[in-house]
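Trainee: I'd like to go over a predicted model; first the sequence, then the structure.
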Amino acid sequence: MKKIIFCLFLIGILVGCSEKTETVKKEDWEVSPTFNIPITFGDGSKGEYVLVGEKGRIGFLVGSGKEGEAEAQPIIAGEGNKYMWHFWGEKEEFEGKLKVVGINEKGEEHKVLIGMSNNDKVWEYPNIGISPNNGADTHIPSGMEFPTAGLWKLNVYIGDNLFGEIIVNVKES
């Protein structure tokens, strides 16, 4: 009888432990804020670009408009779009290729597709270098495409170094 009780006790512990090890604490993701940078349009009128990311560090363009009227546009799953990346930092930080690794809210890592000017889809973009624009220390255009809707964490690397991360909410098409 003692052996049966002991076996049931062990089974209870093993079942309890296995349930705990399968439960992974989900990271609380908060969508990155948007911020505006002032611009002057070609006709001389004042306007703003809307970027998502970390002001003064990293962001990519998600909207534009007249001064005080600029709005962010949604990112749509499965639809490629052109995005202008803006980076602030030291010259040495901009040496290397731009690579964006996306992690969806299920924890699955994906290569976020970045488009080149010849419409090839790659997951690394050639050397960034220094190219000041709109108050940023450097910028680079790219296309991006997200395969599914939901929250995405973008780990942005320049060379082998994590430059920053941006969390976006990708909408259904």
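Mentor: That came through, no problem.

Trainee: When you work out contacts or count neighbours from here on, use the C-alpha atoms and nothing else.
Mentor: Noted.

Trainee: Which other helices and strands does the helix or strand where Ile5 lies contact?
Mentor: In the assignment (DSSP states H and E), Ile5 maps to helix 2-22. Contact partners of helix 2-22 among helices and strands, from 3 or more C-alpha pairs under 8 Å, 6 or more residues apart in numbering; DSSP states H and E: none.

Trainee: Check it against this one:
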Amino acid sequence: MIKINFQKYILLGLVLVAFVVIVDFYNDEKSASKQNEIKIDSWDVSSILKREITATDTGIKDDFVFHLGNNGKLGFQSENGIMVAEKPQRYLWFFWIDQKIFEKPLEIIGIHKKTGDEFTVFNDSEGRYLSGKGLEYAIPTLITLPEKGIWRLEVYFGKDLLGSVVVKVN
């Protein structure tokens, strides 16, 4: 008769589970570190989607411009894609995230590439957003950037950085 020592296999299983948990934790830390690298080092102007649209009631043509965030979780729509310094402009931000994230206040920080100046360009502690389909949410904003140049707009919920969009301001 073969005698099996189950205690040995149980111990081996526990060690294996502990190893998987440690590796998973390390990967989460590494992922968070990469997100911080994006915040600090990325100054490439973000990609845009641009499409000509025609207003059906007037026939006037205009451009629909959507600025994409650095991680596929956010982006914003602007009227014509041109951001002008010292001019308040409306932007509709879209988020493809879990609704629970909206329990934290939204803050958008603008950082100027050349000067390093940093300030809050939008703050919504009341959590006003428009829900859409699935995990899509939208928030209307009014943003003014004070000077020309390259700006990184970092989006935070609470103290957590969700992502950023780098834009050129004329």
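Mentor: On my side now, so go ahead. As the structure is a computational prediction, the values presented were derived from the model and not from experiment.

Trainee: Counting neighbours, which bits of the helix or strand that the helix holding Ile5 of the first structure is followed by end up buried?
Mentor: As assigned by DSSP H and E, the chain's next helix or strand after helix 2-22 of the first structure is strand 34-40. Buried residues in strand 34-40 of the first structure, defined by neighbour count with 16 or more other C-alpha atoms under 10 Å: 34-39.

Trainee: now stretch 44-60 of the second structure
Mentor: Applying 16+ other C-alpha under 10 Å to stretch 44-60 of the second structure flags 45-46, 48 as buried.

Trainee: How about stretch 14-28 of the first structure?
Mentor: Buried positions in stretch 14-28 of the first structure, judged by neighbour count with 16+ other C-alpha under 10 Å: none.

Trainee: same deal with stretch 73-85 of the second structure?
Mentor: Buried residues in stretch 73-85 of the second structure, counted by 16+ other C-alpha under 10 Å: 73-78, 81, 83-85.

Trainee: Next, format those residues as CSV and append secondary structure and distance to Lys148 of the second structure.
Mentor: Below are the buried residues of stretch 73-85 of the second structure laid out as CSV (DSSP: H, G, I helix; E, B strand; the rest coil; distance: C-alpha to C-alpha, whole Å):
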residue, secondary structure, distance to Lys148 of the second structure
Lys73, coil, 26
Leu74, strand, 23
Gly75, strand, 21
Phe76, strand, 19
Gln77, strand, 20
Ser78, strand, 17
Gly81, coil, 15
Met83, strand, 9
Val84, coil, 7
Ala85, coil, 5
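
Trainee: Just name the closest of the buried residues of strand 34-40 of the first structure to Glu108 of the first structure, please.
Mentor: Closest approach between the buried residues of strand 34-40 of the first structure and Glu108 of the first structure, by C-alpha to C-alpha: Thr34, at 24.9 Å.
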